[in-house]
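Asks: Take this sequence and fold it.
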Amino acid sequence: MTRKLTPGKLVLASHNKGKLKEIRALVEPYGMEAISAADLGLPEPEETGTTFAENALIKARSAAASGYVALSDDSGLQVAALGGRPGVYTADWAERQWFEGEAGRDWYMAMGKVEGMLAEMGPDVDRSARFVCTLALVWPDGEELVVEGEVQGSLTWPPRGALGFGYDPVFVAKGMDQTFAEIDPEHKHAISHRADAFAKLVKAVF
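Replies: Predicted coordinates for the structure are as follows:
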């Protein structure tokens, strides 16, 4: 039986504002006061894992040193024709420009890298892809829980929409014709990889 979470402070082990906004909206209905690692002045640990789960645990363990239960998210885009890349290196493909921080990442360049690689494979290339989200919950005493969610879809070009972040402007979820950056954020939150993972987390700990 998984340990249950009681209402109180929960550290979100991320400095990514887009992720923080989504996760905060998901946990607050359960009485959790979400604070970010940045709010506590915690450093960003080096993500040396080769899987989403490994990186999520690295971040959550680091944030749990604050004395609060910590929740981390490691997520990314996996493109079938690229053998699952960019995968855990999803953010790295959006190289930091000019100054450090998420605001300095060039996501258009990252989307262009993916599209360029697909274009080289010809017009009939498999454009299927999925977003994966792994959530890691770590208590200060060392107990841990990991869950994973996903949303299947395909990639489009050129990018469309301005409501999302990251690769959202080129990702169209299965059964839809709009990108994640074109649909209402509340709709995206309801069907996203993060929502899928969070539903599993809720079932386990709330």
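
Asks: C-alpha from now on. contacts and neighbour counts both.
Replies: Fine.

Asks: To what extent is residue 53 buried, counted in neighbours?
Replies: 21 (other CA atoms under 10 Å).

Asks: oh, I was asking about residue 149
Replies: Neighbour tally, residue 149, other CA under 10 Å: 20.

Asks: Nearest residue to it in space, please, no chain neighbours.
Replies: Nearest residue to residue 149, sequence neighbours excluded (CA to CA, 6 or more residues apart in numbering): residue 197, at 3.9 Å.

Asks: just the helices in this structure please.
Replies: Ranges of helices in the chain, per DSSP state H, are 17-27, 52-64, 107-120, 185-191, 193-205.

Asks: Quick one: list the elements packing against the fourth one.
Replies: Using 3 or more CA pairs under 8 Å, 6 or more residues apart in numbering; DSSP states H and E as the contact definition, helix 185-191 packs against no other helix or strand.

Asks: Distance of the residue nearest to residue 149 relative to residue 191?
Replies: Using CA to CA, to the nearest Å, residue 197 is found at 10 Å from residue 191.

Asks: which of the helices of the chain sits most buried?
Replies: Burial among these, expressed as mean neighbours by mean count of other CA atoms under 10 Å, is greatest for helix 52-64, which shows a mean of 24.

Asks: Which residue ranges of this structure form strands?
Replies: Ranges of strands in the chain, per DSSP state E, are 8-12, 32-36, 69-79, 128-138, 144-155, 171-173.

Asks: So what touches the longest one?
Replies: To tie it back to what came earlier, the one meant is strand 144-155. Contact with strand 144-155 is made by 53, 57, 127-138, 170-174, 191-198, 200-201, as judged by CA atoms under 8 Å, 6 or more residues apart in numbering.

Asks: same thing but 7 Å
Replies: 127-138, 170-174, 192-194, 196-197, 200-201 (CA atoms under 7 Å, 6 or more residues apart in numbering).

Asks: Now show me the structure for the sequence below, then we'll compare the two:
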Amino acid sequence: MGAVKNKRMPRAVREQQMLDAAVRTFGQRGYRAASMDEIAELAGVSKPLVYLYLNSKEDLFTACIRREAEALTAAVRSGVRTELPADRQLWEGLRAFFTHTAEHPDGWSVLHLQARTHGEPFAAEVFAMREELVRFVTQLIVVAAREAHRDPSLPAREVAGLAEALVGAAESMAAWANATPGVSARQAAATLMNFAWAGLGTLMQGRPWTPPAAGVPSRAAAEV
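Replies: A predicted model of the protein is given here:
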């Protein structure tokens, strides 16, 4: 075992090995319960070497958040083919999102659960990732909306709220899917796609739902 631990390898490879062990430990044990000793043991290195490479537990956790956030956003972006119709783009983006979170449950736990609940610096890292996803989804929706409304000047802010809601729903559903046996990434994506496109589809066709005028009673109230 000692020969394996002391075997020389490039710094970048060794660092990724430590991050793999840290993501697994933080994801399964939680940030506070995880120890540098168990991370070092899982990585097959000494604890001083972990500190030498990644400075502190806080810096190690931040590095894990950044790596997992970059991997998730890259997976979503690479999963979308922009030459396809709007519904296919959204479907492929959702499927890429749920496939990645299903295949990397510890990484998703770090992003969705641990980083959000252990202080502002960590939460800020996740917020930056989320904002990137919202911008990406906003662009997917606004291009389709401009085409549907034949209005190339339609501002992105008109659909930004929809993108925000969709990303939030995807985050919640990923946590649910990962905790529910038998739910595949494809099923999770199809469920959210059916829920979202029922509204987005009519919006693209210029048939948005509108709230009743002020002072108009609802049907339930009128029947009382």
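
Asks: Need the TM-score from the superposition.
Replies: After superposition, the two chains reach a TM-score of 0.27 (TM-score structural alignment, normalised by the length of structure 1), with 100 aligned residues with a CA RMSD of 5.8 Å.

Asks: Just the buried ones out of the contacts of strand 144-155 of structure 1, please.
Replies: For the contacts of strand 144-155 of structure 1, a burial check counting by 16 or more other CA atoms under 10 Å picks out 127-138, 170-173, 192-194, 196-197, 200-201.

Asks: and the longest helix for structure 2?
Replies: Structure 2, longest helix under DSSP H: helix 120-149.

Asks: Work out the gap between the helix or strand encompassing residue 87 of structure 2 and the centre of the chain.
Replies: Secondary structure assigned from DSSP states H and E places residue 87 of structure 2 in helix 86-103. Computed by CA atoms, centre = their mean, to the nearest Å, the separation of helix 86-103 of structure 2 from the middle of its chain amounts to 11 Å.

Asks: Residue 11 of structure 2: neighbouring residues, count only.
Replies: The tally of other residues near residue 11 of structure 2 (other CA under 10 Å) stands at 10.

Asks: any idea how far it lies from residue 54 of structure 2?
Replies: For residue 11 of structure 2, the distance to residue 54 of structure 2 (CA to CA) stands at 11 Å.

Asks: what do you get for residue 191 of structure 2?
Replies: Distance, residue 191 of structure 2 to residue 54 of structure 2, by CA to CA: 40 Å.

Asks: Equivalent analysis for residue 48 of structure 2, please.
Replies: Using CA to CA, residue 48 of structure 2 is found at 10 Å from residue 54 of structure 2.

Asks: what about these two, which has more around it?
Replies: Using other CA under 10 Å, the more surrounded residue of residue 48 of structure 2 and residue 54 is residue 54, with 18 against 13.

Asks: In this structure that one contacts residue 62, no?
Replies: No: assessed by CA atoms under 7 Å, residue 54 of structure 2 is found out of contact with residue 62, at 9.8 Å.

Asks: can you tell me which residues contact residue 39 of structure 2?
Replies: With CA under 7 Å, 6+ apart, residue 39 of structure 2 has these contacts: 21-22, 25.

Asks: what's the answer for residue 73 of structure 1, then?
Replies: 56, 133-136.

Asks: Distance to residue 62 of structure 1 added to those residues, as a markdown table?
Replies: A markdown table is the format used below for these (distance: CA to CA, whole Å):
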| residue | distance to residue 62 of structure 1 |
| --- | --- |
| 56 | 10 |
| 133 | 19 |
| 134 | 16 |
| 135 | 14 |
| 136 | 12 |
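
Asks: ok, those residues vs residue 187 of structure 1, which is closest?
Replies: The shortest approach to residue 187 of structure 1 among the contacts of residue 73 of structure 1 belongs to residue 133, at 17.1 Å (CA to CA).

Asks: From residue 35 of structure 1, how far out is the residue nearest to residue 61 of structure 1 when sequence neighbours are not counted?
Replies: Using CA to CA, 6+ apart and skipping residues adjacent in sequence, the residue nearest residue 61 of structure 1 is residue 138, 6.1 Å away. For residue 138 of structure 1, the distance to residue 35 of structure 1 equals 15 Å [CA to CA].

Asks: Then residue 202 of structure 1?
Replies: For residue 202 of structure 1 relative to residue 35 of structure 1 (CA to CA), the value is 18 Å.

Asks: go on, residue 205 of structure 1?
Replies: Distance from residue 205 of structure 1 to residue 35 of structure 1, by CA to CA: 19 Å.

Asks: For residue 189 of structure 2, the count of nearby residues, please.
Replies: Residue 189 of structure 2: 25 neighbours (other CA under 10 Å).

Asks: does it really touch residue 97, like I thought?
Replies: No: counting by CA under 7 Å, residue 189 of structure 2 does not reach residue 97; the two are 8.3 Å apart.

Asks: For those two, list the residues in contact with both.
Replies: Joint contacts of residue 189 of structure 2 and residue 97 (CA under 7 Å, 6+ apart) do not exist.

Asks: What sits closest to residue 35 of structure 1 if chain neighbours are left out?
Replies: Spatial nearest neighbour of residue 35 of structure 1, excluding adjacent residues (CA to CA, 6+ apart): residue 11 at 5.0 Å.

Asks: just residue 144 of structure 2 next, same as before
Replies: Closest to residue 144 of structure 2 by CA to CA, 6+ apart is residue 86, at 5.7 Å.
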